[in-house]
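1. everything below, folded, please.
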Amino acid sequence: MARRGTVRAGLAFALALPLALGACGGGSGGGGGTAAGDPDTLRVLDYYNDEPNRSVWQGVLDGCATEVGVSIERESVPGEGLIQRVLQASSSRTLPDVLMLDNPDIQQIAASGALAPLTDFGLGTEGYAEGVVDASTYDGELYALQPVTNTIALFYNEQVFEEAGLTPPTTWEELKTTAAALTEGDRYGVAFSATNSYEGTWQFLPFMWSNGGDEADIATPETAEALQLWVDLLRDGSASQSVVTWGQGDVNDQFKAGNAAMMVNGPWNFGSLAENPDLRYGVVPIPAPEAGGTVVSPFGGEAWTVPQTGDEEKMAKAAEFVQCLNSDENVVAASVGTNTVPTRPELTDDAVAQVPELESFAEQVPDLRARTGQLGEEWPAAATKIYTAVQNALVGGMTPEDALRQAQDG
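-> Next comes the predicted model:
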């Protein structure tokens, strides 16, 4: 999920309500007022409350403010409160001038009419990964630009592997045999998040998509085969039964403590893992169903948009500001500072040269897939079906085929 690979609950319902169109750099972060106000001040709204994201993006935002010739008033709200804040601002005509959105939310907010097409201001998508462009496009119009992204891969404990004389798995069969071989005492072979939430869906998608599964219809042999892999890992004890309640943070804690030899997780954990000086780990792509197969993972991260404030002059400046946030220099700085990867493959070498641990994530960028790319506004319903089926197969006693069929038809 991005670190937030989730779509806020209730978003689809909230957007069904009528929306009236009309958010810490140099400012104190108030975010009040109307869309009018000082023509040389842009209000920015995001959810980068944690470190290093808050400070890194502060530097990028301040730099762009200088380049564009404006002051900024930045407000950062908790991630779970961003969408409600956007809805309230839209109805009261107090939308910010520059708005950051989690990428799965872009199409739904665009459908409400709250965003301006970036193509109206001459912004384009040359060089961006196809999946990133898909998520930022609604009804044929581009509504956002996303500088950096993240996804998930397979972390492995190098010391444990060396002692066992094993190499990281590259196929599903190797994953099963390696996880079984490394399960010993209090240590499980592999850990992942199969929680009853969008986070569980996010972690399952690389297995489903890489095997040819389709979110439009999950009741297929391809998706059932992917789900059977997870069932087998639990059934033979290679993965803890607790994966059905573990979020990605819990999975990281288990790996960090040495309770799992491998984990499926993302680069946002680098900082936490560094807190254990005795832990040596490597990162490789999630194993493919068969040798040589392409691994298709979801991309996470956030994109920047220009809301419809009604002030054409400030919207033009806001678009220039968004373009600046996506400059080569700022993309690499954000990537290195926040342990993410550029959404333009041509920039990944610069980022990986500074943070080598990003390599396995960066090499996936060309094949990353947008969660909303096929279903758009219908994605939240599909994501719910997926995690419901996973839960029913792992703890509900249903076969993968029955669990997927029931979820699809339900």
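
2. from here on, just use CA atoms for contacts and neighbour counts.
-> OK.

3. contacts only, for A194.
-> By Cα atoms under 8 Å, 6 or more residues apart in numbering, A194 lies in contact with 200-201, 203-204, 243-247, 387, 390-391.

4. the same query, at a cut-off of 7 Å, please.
-> 200, 243-246 (Cα atoms under 7 Å, 6 or more residues apart in numbering).

5. would it count as being in a strand?
-> No: with DSSP: H, G, I helix; E, B strand; the rest coil as the criterion, A194 is assigned coil and is not in a strand.

6. could you measure from it over to D311?
-> Going from A194 to D311 by Cα to Cα, to the nearest Å gives 45 Å.

7. ok, now E162?
-> 61 Å.

8. kindly report the same for E302.
-> Separation of E302 from D311 (Cα to Cα): 24 Å.

9. scan the contacts of A194 and report the most crowded one.
-> G200 (29 neighbours; other Cα atoms under 10 Å).

10. surely that one forms part of a helix?
-> Yes: under three-state DSSP, G200 falls within a helix.

11. ok, it - contacts?
-> 193-194, 387.

12. now it, nearest residue through space, not along the chain?
-> A194 (4.4 Å; Cα to Cα, 6 or more residues apart in numbering).

13. want to put them side by side, so please do this one too:
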Amino acid sequence: MADAKKLTVRSDHGIKIKGFDFVSGDNITFTFLSLILQQNGKYWGENDHVNFQTPEAKKAMTALTSLITDDKVADLTTFGGELDTSDYFFQGNSAMTYRGPWTIAAGLNTYKVKDFEYVPVPSFTTNPPSFAAESGWGLVAAEKSKQQKAAVDFITYISSNENLLAWNVSTFTVPAKKPVAENPEFLKANPYMKTSLDILQLGQWIGPIADRDFFFKTINDHFQLMACGQETVEAGLQNIEKTINESQDQHK
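-> Okay, here's the model as predicted:
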């Protein structure tokens, strides 16, 4: 954060270069949950309800909104725009950006940027940098499909270690299979991925979310209100919890 403050460049119209850009649809929620986990906190209560009334949740959200309200190393100007936060980074509009490794491909191939590093984010506490994680993409064959054998054959083909290795190397994605992740050729071909592989064991399932889009949108909407001073952290967390839990109940 000390570096982020030094690297933030301002103009008469606001922030010209963000010191640490973390404001995107996925990042706000994932960072919030990870900051709770790194305090050894929990955010799930009983009956598949979230619990954001804990000291850990309050501290996490206060820290997150403070990056905008107090530290002023980022803002909401590009949130929800057509470009990804990584695009702004590779265009030179942010000094540090919180994003997944798949965005590296755009930097190298689309923007032809070479002078950057992909590094781990330090833990919020002295505990290891635990994080919330979702499952990834999946391929399935319908049981009633008239072309079931062809579909299964394709899935078998594309999910072989050899083909997955080629896929993960070219797309800068985290391997779904351990033999691929542990293959020395993977890191040899794509050394940027070491940052992600080194922390995989610290990932924890994000939990029994009934409606993924609604869950993330609810947190994002109230984060913006809190970051703009239209809602306190306490009120924002109460509203997030109430809204999500109502959605959880509706989906049971």
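
14. quick one: which of E162 and D311 of structure 1 has more around it?
-> A direct count of neighbours by other Cα under 10 Å for E162 of structure 1 and D311 places D311 higher, at 14 against 10.

15. show me the strands in structure 2, by range?
-> Using DSSP state E, the strands of structure 2 run over residues 9-11, 14-17, 131-133, 203-205.

16. any idea which helix is longest in structure 2?
-> Scanning structure 2 for the helix with the most residues, using DSSP state H, yields helix 233-250.

17. what number of residues lie near F186 of structure 2?
-> 19.

18. my read: it touches S170, true?
-> No: in this structure, F186 of structure 2 is not within contact of S170 by Cα atoms under 7 Å, at 10.1 Å.

19. which residues touch the longest helix of structure 2?
-> 48-53, 58, 61-62, 210, 215, 218-219, 222, 226.

20. inside helices: which ones of those residues?
-> Judged by DSSP H, the contacts of helix 233-250 of structure 2 include 58, 61-62, 215, 218-219, 222, 226 as members of helices.

21. with these in mind, which one is nearest to W44 of structure 2?
-> Of all those, F215 has the smallest distance to W44 of structure 2: 13.1 Å, by Cα to Cα.

22. list the residues that contact N190 of structure 2.
-> So N190 of structure 2 contacts V169 (Cα under 7 Å, 6+ apart).

23. what lines up with it in structure 1?
-> In structure 1, the residue matched to N190 of structure 2 (TM-score structural alignment) is V355.

24. quick one: what's aligned to F154 of structure 2 in structure 1?
-> F154 of structure 2 maps onto F321 of structure 1 when the alignment is built from TM-score structural alignment.

25. ok, for D3 of structure 2, nearest residue in space, not its chain neighbours?
-> G19 (7.5 Å).

26. do I have it right that the one you found meets T97?
-> No: judged on Cα under 7 Å, G19 of structure 2 makes no contact with T97 at a distance of 8.2 Å.

27. neighbour count: the two, which is higher?
-> Shown here are G19 of structure 2 and T97; by other Cα under 10 Å, G19 has more neighbours (26 against 21).

28. which residues touch that one?
-> 4-5, 7-8, 73-74, 94-96.

29. repeat that with 10 Å
-> Counting by Cα atoms under 10 Å, 6 or more residues apart in numbering, G19 of structure 2 makes contact with 1-9, 67, 71-74, 93-97.

30. so which helix or strand takes in V44 of structure 1?
-> strand 41-46 (DSSP states H and E).

31. so which bit of structure 2 is that strand matched to?
-> Matched against structure 2 by TM-score structural alignment, strand 41-46 of structure 1 finds no partner residues.

32. and the following helix or strand past that strand with strand 41-46, angle?
-> Using DSSP H and E, the helix or strand that follows strand 41-46 of structure 1 in sequence is helix 53-68. Computed by axes from the mean of the first three to the mean of the last three Cα atoms, to 10 degrees, the angle separating helix 53-68 of structure 1 from strand 41-46 equals 150 degrees.

33. on that earlier part again, ok, the residue nearest to G200 of structure 1 to Q241 of structure 1 distance?
-> Going from A194 of structure 1 to Q241 of structure 1 by Cα to Cα gives 10 Å.

34. anything in contact with each of those two?
-> By Cα under 10 Å, 6+ apart, the residues touching both A194 of structure 1 and Q241 are L394.

35. who are the contact partners of the aligned partner of F172 of structure 2 in structure 1?
-> In structure 1, F172 of structure 2 lines up with N339, judged by TM-score structural alignment. N339 of structure 1 makes contacts with 52-53, 148-150, 266-271, 333, 351-352, 355, 357-358, 361, as judged by Cα under 10 Å, 6+ apart.
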